[in-house]
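S.K.: what follows is a predicted protein model with its sequence.
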Amino acid sequence: MLIFPAIATIASSSLSHPSHQILDVQEILHTTKTQLFDHEILESDQSRDGMQWKLNLFHRDKLSEHHRDHRHLVKARLNRDVKRVATLNSRIKQAAGGGVEPFEVEDFGSEVVSGMQQGSGEYFVRIGVGSPPQSQYMVVDSGSDVVWVQCLPCKQCYQQSDPLFDPANSNSFMAVSCESTVCEHAETAVGCRGHGGGRWCGYKVSYGDGSYTKGTLALETLTFGNTFIQKVAIGCGHRNQGLFVGAAGLLGIGGGSMSLVSQLGGASGGAFSYCLVSRGTSSPGSLEFGRESLPTDSAVWVPLLQNLKVPTFYYVGLSGLGVGGVQVSIPEPIFKLSDMGHGGVVMDTGTAVTRLPTVAYTTFRDAFIDQTTNLPRARPVSIFDTCYNLDGFVAVQVPTVSFYFTGGPVLTLPARNYLIPVDDMGTFCFAFAPTSSGLSIIGNIQQEGIQISFDSTNGLVGFGPNVC
């Protein structure tokens, strides 16, 4: 059977869309077996070109624990994912409800090669902290605004891949005083530490799963390759709890004022892009800052929506979903962000599996099942209720799956972004899940292999044109 490469396609809603794709079962199963033995830690290829910084992105499985087989690996991922989604819903519910401390959770961001077991990200980058730079793996998280790292002296720290950051060995470390405007405007500040003239701004970031970091707010130099970024506000964590396996801390790239993107200010022009490579591949993805990272043509741009209750998250307008090149009948208000901050659709790098409100999910899933009656079914697995037994198949033809964004653009996903292997024996599942919450989340499985660009200055998110 001829195998065609499956890539994302983006088009206007007025155009016809492909109805089917080829899923290369044999090739995908091969990667699930080889990735278990591929735990080499790669150094980040960091570079700067003009006002553009580029970092390699690694999936957390490069750093975290080994698993006996692919089934156990998937189980661990889905357990993390359930906690992550619960955390996001808890944050938004608390903020929208106007309760006390509505925005304490994760106000310093992190992402790329994920080190946090309990819902804090799936991807890591490698950067230098301090002067001279001490290399650290940091979780990149588009759903966070705080930059923080575990610090010596450490009263309570989890295990990480690199030696703990020691401020005493950094010539550029400067604790933020209580009188500083940085302390005054930091959402995570929780008062002062110390006495007399040595009173420093304390911080605390709590996560919905019970993990947290707290310590001293500081200004420090971060290094991306040969580029030094001075006076970045970071949390120096002396007490840290949670299963943050591997990573030294968090690199927040959310939409809030304390995120790395916001702190870079004019240097990055409020712009960054990332490309998440497919699970199991040995090559890294990329994270780039600066307006030069934005595509100049061929990308499709969608307006970003702002939730004033929780400015961290990147919301997009979604008008519907498609199966087999046809839009499924789902009322558009299901995906609407309300004036009170409820509902809406968030793009999140830390969530793996896309979540949809139950009514939308059921209609969407049933449409997919109706067009896959030729494929043998398998038992449900964890949060996946629609699975197939593709053992013995080289490749299969499957209906396309598409996101219909408000305003017309349609993103048709590669087949491997919605039918994923959950074991080594040929069981593939439909990689979406229902949620009783009104919040929809576009997860990183659906984002893989697509260049995604954020232009915060102009309030836009772009898809393509490059693939990775």
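M.R.: All right, it came through fine. Just so it is clear, the model here is predicted, and its values are computed rather than measured. Numbers count the residues shown, from 1 in each chain.
S.K.: for the rest of this, base every contact and every neighbour count on C-alpha atoms.
M.R.: Will do.
S.K.: for Gly143, the count of nearby residues, please.
M.R.: Using other C-alpha atoms under 10 Å, Gly143 has 31 other residues around it.
S.K.: over to His30?
M.R.: Other residues near His30 come to 12 when the count uses other C-alpha under 10 Å.
S.K.: helices and strands around the helix or strand hosting Lys214, which ones?
M.R.: Per DSSP states H and E, Lys214 falls inside strand 212-224. Applying 3 or more C-alpha pairs under 8 Å, 6 or more residues apart in numbering; DSSP states H and E, we find strand 212-224 packed against strand 53-59, strand 123-129, strand 174-175, strand 200-206, strand 227-241.
S.K.: compare the ones you listed and give me the one nearest Cys154.
M.R.: Among these, the nearest to Cys154 by C-alpha to C-alpha is strand 227-241 (4.6 Å).
S.K.: packing partners of the closest one?
M.R.: Helices and strands touching strand 227-241, by 3+ C-alpha pairs under 8 Å, 6+ apart, are strand 147-150, strand 212-224, helix 260-264.
S.K.: most tightly surrounded among these?
M.R.: Ranked by mean neighbour count, the helices and strands packed on strand 227-241 are led by strand 147-150 with a mean of 28 (mean count of other C-alpha atoms under 10 Å).
S.K.: can you spell out which helices and strands pack onto that one?
M.R.: Counting contacts by 3+ C-alpha pairs under 8 Å, 6+ apart, strand 147-150 is packed against strand 227-241, strand 249-252.
S.K.: picking up where we left off before, would CSV of the helices and strands packed on strand 212-224 with mean neighbour count and distance to Ile450 be doable?
M.R.: Converted to CSV, those look like this (neighbours: other C-alpha atoms under 10 Å; distance: least, C-alpha to C-alpha, whole Å):
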stretch, mean neighbour count, distance to Ile450
strand 53-59, 26, 14
strand 123-129, 28, 15
strand 174-175, 18, 39
strand 200-206, 24, 31
strand 227-241, 21, 27
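S.K.: take this one as well and set it beside the first:
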Amino acid sequence: MAYCHLLVCILLCSSYYSIVLAVNLNKFAVVPATSSDPNRASVPLVHRHGPCAPSAASGKPSLAERLRRDRARANYIVTKAAGRTAATTLSDTAAGDGGGTSIPAFLGDSVDSLEYVVTLGIGTPAVQQTVLIDTGSDLSWVQCKPCDAGECYAQKDPLFDPSSSSSYASIPCNSDACRKLEAGSYGHGCTSVSGGASLCEYGIEYGNRATTTGVYSTETLTLKPGVVVASFGFGCGDHQHGPYDKFDGLLGLGGAPESLVSQTSSQFGGPFSYCLPPTSGGAGFLALGAPNSRSNAAAGFSFTPMRRIPSVPTFYVVTLTGISVGGEPLAIPPSAFSSGMVIDSGTVITGLPATAYAALRSAFRSAMSEYRLLPPSNGVLDTCYDFTGHTNVTVPKVALTFSGGATIDLAVPAGVLVDGCLAFAGAGTDNTIGIIGNVNQRTFEVLYDSGKGIVGFRAGAC
């Protein structure tokens, strides 16, 4: 049965790529997934609704609904960073090639636009949980028993039962860990349980007003067989409300102390990376730890300085310096990019400052003038095309250039178009911070190294 499931995945992936190559033979290249690096801890990453997802959900939301959620998320990020965009460039301190791990990662397309999932083990014995990955938030959580009727959304897998785990521990209210949580963004006071104990409670409200609350706890996290994170701080959620899909929880990869990245920095060194697959049948990875400097995985990166917002440690910020369409640089003043761009795995559509987006839209429409431009219909994307009757479609390459000279050619069409629409939108005035969404990141290994103060891009990684 497992063999047949794998065969179906391979056939579906192969069929997709054949279609893409027929549409855009000279613009898009199929590349193998990254090879295993013994120096890192890695797990697979796949499409949430794809045939290879371990916990596929039915009833995929419409494009309009997904874009509505995406816009809500983007607005939340911009609002949170507004007035606090005077980011500081980190010093170029060395980070060692410590041991790491890599986890398969998969693309999904629903629920607050947090598109990609990995499957991990939680508890002792380990119970598999499929969770969304998110660089735009920090505290990880899963839904836990007991959940009163209507207090938890329906998920594909059974709820995690902390009473069945020998390594689970709730965090007392009057503890240093709870006080630190309360001092950050995720504290929610205390909750009383049977027996009179007062436990630490967490609370999160996302950009689309979805909420989760529960008991702040520690547990053993199994990234893959033999790779374990002990006493991992997470939220054991017993009250969830909002537009959630059937995933089991969320894995926070932001820069604050509560994130998986921060909690495992002594174990894996701090750097982490992922490769987001371009299709629902494709597989990518989430890796903790830096590539070994002597490995093939360390070659081929282009780096740009990472900036941080001191008052909002969650976000990773980079600086765009230019955009080109069809090999032609656009006339965009540097001031248009001065506020920086949050690079985010959970936002779908890239939001550009007004001047930059106007220049990109004009050049892209000009290059696509032979195709019928559709009227805006979803409230977010305004450059969509009807390709009916066209056997071959020529899409111009779009390249992004960052401070330090790093230039990435976005995958065509997977990194440029979403359902026939340009995967960019205007994000307000030129003094508004922008967001680089996950569509533009597809097929690249994106490496975050806060110790060195850099973000790296390696093309063709998945």
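M.R.: That came in fine, so what should we check first? In this text, all values refer to a predicted model and were calculated from it rather than measured experimentally.
S.K.: tm score of chain vs chain?
M.R.: The TM-score (TM-score structural alignment, normalised by the length of structure 2) is 0.80; 401 aligned residues with a C-alpha RMSD of 2.9 Å.
S.K.: still on that earlier bit, make a markdown table out of the helices and strands packed on strand 227-241 of structure 1 and add distance to Leu439 of structure 1.
M.R.: Converted to a markdown table, those look like this (distance: least, C-alpha to C-alpha, whole Å):
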| stretch | distance to Leu439 of structure 1 |
| --- | --- |
| strand 147-150 | 26 |
| strand 212-224 | 24 |
| helix 260-264 | 24 |
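S.K.: His30 of structure 1: which of those is closest?
M.R.: Comparison of these against His30 of structure 1 by C-alpha to C-alpha identifies strand 212-224 as nearest, at 34.3 Å.
S.K.: and that closest one, how far from structure 2 on average?
M.R.: Superposed on structure 2, strand 212-224 of structure 1 shows a mean distance of 0.9 Å to its aligned residues (mean C-alpha distance after the TM-score superposition for structure 1).
S.K.: so where is that strand in structure 2?
M.R.: Mapped onto structure 2 with TM-score structural alignment as the criterion, strand 212-224 of structure 1 occupies residues 211-223.
S.K.: now stretch 77-84 of structure 1
M.R.: Under TM-score structural alignment, stretch 77-84 of structure 1 corresponds to residues 66-73 of structure 2.
S.K.: okay, buried residues for the matching stretch please.
M.R.: Buried residues in stretch 66-73 of structure 2, counted by 16 or more other C-alpha atoms under 10 Å: 66-73.
S.K.: can you lay out those as TSV showing distance to Ala2 of structure 2 and secondary structure?
M.R.: What follows is these, written out as TSV (distance: C-alpha to C-alpha, whole Å; DSSP: H, G, I helix; E, B strand; the rest coil):
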residue	distance to Ala2 of structure 2	secondary structure
Arg66	31	helix
Leu67	34	helix
Arg68	37	helix
Arg69	35	helix
Asp70	34	helix
Arg71	38	helix
Ala72	39	helix
Arg73	37	helix
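S.K.: which of those sits closest to Ala358 of structure 2?
M.R.: Minimum separation from Ala358 of structure 2 among the buried residues of stretch 66-73 of structure 2 (C-alpha to C-alpha) is found for Arg71, which lies at 18.4 Å.
S.K.: any idea how far that closest one is from Gly207 of structure 2?
M.R.: For Arg71 of structure 2, the distance to Gly207 of structure 2 equals 9 Å [C-alpha to C-alpha, to the nearest Å].
S.K.: do Lys397 of structure 2 as well
M.R.: From Lys397 of structure 2 across to Gly207 of structure 2, the span is 32 Å (C-alpha to C-alpha).
S.K.: which residues touch the residue positioned nearest the centre of structure 1?
M.R.: Nearest residue to the geometric centre of structure 1 (C-alpha atoms, centre = their mean): Thr349, 1.2 Å. Going by C-alpha atoms under 8 Å, 6 or more residues apart in numbering, Thr349 of structure 1 touches 111, 121-123, 141-143, 443-444.
S.K.: between those residues, which sits nearest Gly269 of structure 1?
M.R.: Distance to Gly269 of structure 1 across those (C-alpha to C-alpha) is lowest for Ser142, with 17.0 Å.
S.K.: tally of neighbours for that closest one?
M.R.: For Ser142 of structure 1, the count of nearby residues is 25 (other C-alpha under 10 Å).
S.K.: what do we get in structure 2 for it?
M.R.: Residue pairing (TM-score structural alignment): Ser142 of structure 1 is matched to Thr135 of structure 2.
S.K.: contact partners for that match?
M.R.: Residues in contact with Thr135 of structure 2 (C-alpha under 8 Å, 6+ apart) are 252-255, 314-315, 344-346.
S.K.: just say helix, strand or coil for the residue of structure 2 positioned farthest from its centre.
M.R.: Distance to the chain centre peaks in structure 2 at Gly195, reaching 40.1 Å (criterion: C-alpha atoms, centre = their mean). Using DSSP: H, G, I helix; E, B strand; the rest coil, the structure places Gly195 of structure 2 in coil.
S.K.: TSV please, covering the contacts of Thr349 of structure 1 and showing distance to Ile28 of structure 1 and secondary structure.
M.R.: Compiled in TSV, the contacts of Thr349 of structure 1 are given as follows (distance: C-alpha to C-alpha, whole Å; three-state DSSP):
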residue	distance to Ile28 of structure 1	secondary structure
Glu111	25	strand
Gly121	24	coil
Glu122	20	coil
Tyr123	21	strand
Asp141	27	strand
Ser142	28	coil
Gly143	29	coil
Gly443	20	coil
Asn444	17	helix
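S.K.: would you mind giving the residues you listed as CSV with distance to Thr216 of structure 1 added?
M.R.: CSV is the format used below for the contacts of Thr349 of structure 1 (distance: C-alpha to C-alpha, whole Å):
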residue, distance to Thr216 of structure 1
Glu111, 21
Gly121, 23
Glu122, 26
Tyr123, 25
Asp141, 21
Ser142, 23
Gly143, 22
Gly443, 32
Asn444, 32
